[in-house]
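**Q** Here is my input; please provide its structure:
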Amino acid sequence: MTDHVEVTGRGAHHVVPDLVIVRARVQCDARDVASALTESSNRTAAALQAAADHGVEARDRRTDDVGIHPRHDQNGRKVIGYTAYQAFRLTVRDRDRVGDLLQALAGAAGDALAVDGIEMGADQTDEAVAGARDAAFEDARLRATRFAGLAGAELGKVLHIREGGADDHTPRPMMARMADFAGSMPIEGGTQAISTTVTVRWELT
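**A** Model (predicted):
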């Protein structure tokens, strides 16, 4: 078997966030399951329609989670009703429209609306993903070079390479520092990195 060294490198490509991600949910109470689910569904539909009316495209409107659970009396014994919820995520490509969008969502869903988070994001472009892979490969090469030196050998040809490695990472966004948003609302911004890992096996010569 050919002598070889296999290492995992990690790399990231930094990009300027240009999207706003709004994570919200609609939560409704009712005495029975059917009513709670119906009310939650209707208000969620109204909120999503409001988002569409304010320029959020269909590809940028996504429902994330739905559920229902019972509500009990103060003693925790008797079921007095049910709470149904529907979570959704909106990707806003025009940052200046977020304030108006939030008002529209509140108007459509009423007091059933809760905003769980607002943060900056960026598209994972081919260029950014390629940059992260290149950085990860270079990190792996430097590590492998050090190991080869300790063994009194040099790196030869690449025998095998795969993306993922020990941590099974694929290109993904990593949020960074806080930034200010319209109305002094804090959201994630500043720097964002598309990160990944690659595992590379080199022949030793």
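**Q** CA only for contacts and neighbour counts going forward, please
**A** Noted.
**Q** Tell me how many other residues crowd Gln74.
**A** By other C-alpha atoms under 10 Å, the residues close to Gln74 number 8.
**Q** does it count as helix, strand or coil?
**A** Three-state call for Gln74 (DSSP: H, G, I helix; E, B strand; the rest coil): coil.
**Q** measure it to Ala132 for me?
**A** As judged by C-alpha to C-alpha, to the nearest Å, Gln74 and Ala132 stand 54 Å apart.
**Q** tell me which element the residue nearest the centre of the chain falls in.
**A** Nearest to the geometric centre of the chain sits Pro173, at 6.9 Å (C-alpha atoms, centre = their mean). Taking DSSP states H and E as the criterion, Pro173 maps to strand 172-174.
**Q** what's the offset of that strand from the middle of its chain?
**A** Distance of strand 172-174 from the chain centroid (C-alpha atoms, centre = their mean, to the nearest Å) equals 7 Å.
**Q** And this one, please, so the two structures can be compared:
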Amino acid sequence: MKTVRYALAGLAMMAGTAPQALMAAEVQVAAQAPVVSLSVTEEVRSAPDAASFSTGVTTQAPTATEALRQNSAQMSALIERIKKLGVADKDIQTSGINLNAQYDYQQNQPPRFTGYQVSNNVTVTVRDIDRLGELLDQVVQAGSNNLSGPNFFIDDDVAVKAEARQRAVEHAMAQAREYARNFGYSDVRLLTVSESVDGGGNYPQPPRPMAKRMVSAEAKAPVQPGEIGTNVTVNFEFAMVQ
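**A** Got it, this is the predicted structure:
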């Protein structure tokens, strides 16, 4: 910190008065070192430990009441089957219920009303990926005619995020020191650090449509979890030091 002093003197000479007091002002001018700002994103790839898929029932009937009645009965049986397969209540969540009038459209003809269609779908979270193929087959056997997914994710991502943060810190320090040396400084000192929160993360995403060949009840559906990436973005500010 450099201190610069300015002396300001004012002298008023008026008839019958003495000189006024000397006035001084002190101005401090900060001599700051250059600052380097970095945003580092690191990804750690690892095997997922959970998956989700969407399943449900679509029914059609002449009246809305009948379409909903049929759908409710079939959907209740499907959910009960999923629970008997060992899926906890907290891992079964209704994702949408839709009721729509249906029409038959023919060329050069007015639309012809054909009835009502009801769809009810749930998102199912599977904690044991090894059982995913079995569950997909079982829901089809239980009456599901809507099926999409799966979406793989990491349920417990604490360890992989910690690894990604450590990598981000190491890379940021190396880059900041390289900048410092390029500008004639010997090292850097950390000023601020913050982490950017990504809403996506490893939370379940809307399941993708599943090919019909994967839901055959003849055999367990083939499932390949592969690997997924966990990203962490950390923002740094370093001061260059001599």
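**Q** sorry, back to before: which secondary structure elements does the very next helix or strand once past the strand holding Pro173 of the first structure sit against?
**A** Downstream of strand 172-174 of the first structure, the first helix or strand assigned by DSSP H and E is strand 178-181. Other helices and strands packing on strand 178-181 of the first structure, by 3 or more C-alpha pairs under 8 Å, 6 or more residues apart in numbering; DSSP states H and E, are strand 185-188.
**Q** ok, and the closest non-adjacent residue to the alignment partner in the second structure of the residue nearest to the centre of the first structure?
**A** When the second structure is aligned by TM-score structural alignment, the residue opposite Pro173 of the first structure is Asn202. Leaving out its chain neighbours, the residue that sits closest to Asn202 of the second structure by C-alpha to C-alpha, 6 or more residues apart in numbering is Phe153, at 5.3 Å.
**Q** and if you look at Ala50 of the second structure?
**A** Counting by C-alpha to C-alpha, 6+ apart, Ala50 of the second structure lies nearest to Arg127, which is 4.7 Å off, once chain neighbours are set aside.
**Q** Excluding covalently adjacent residues, which one is nearest to Asp156 of the second structure?
**A** Closest to Asp156 of the second structure by C-alpha to C-alpha, 6+ apart is Asp49, at 7.8 Å.
**Q** Now for the one you found: which residues touch it?
**A** Taking C-alpha atoms under 8 Å, 6 or more residues apart in numbering, we find Asp49 of the second structure in contact with Arg127, Asp128, Ile129, Phe152, Phe153, Ile154, Asp155, Asp156.
**Q** Isn't Val4 of the second structure up against Ala25?
**A** No. With contact defined as C-alpha atoms under 8 Å, Val4 of the second structure does not count as touching Ala25 (9.6 Å).
**Q** related to what we said a few turns ago, how about the residue nearest to Asn202 of the second structure, what does it touch?
**A** Taking C-alpha under 8 Å, 6+ apart, we find Phe153 of the second structure in contact with Pro48, Asp49, Ala50, Ala51, Asn202, Tyr203, Pro204, Ile228.
**Q** when you align them, which residue in the first structure goes with the second one?
**A** In the first structure, the position corresponding to Asp49 of the second structure is occupied by Asp18, as judged by TM-score structural alignment.
**Q** What residues sit buried inside the top helix by length along the first structure?
**A** In the first structure, with assignment by DSSP state H, the single longest helix is helix 126-150. Within helix 126-150 of the first structure, the residues scored as buried using 16 or more other C-alpha atoms under 10 Å are 128-141, 143-145, 147-148.
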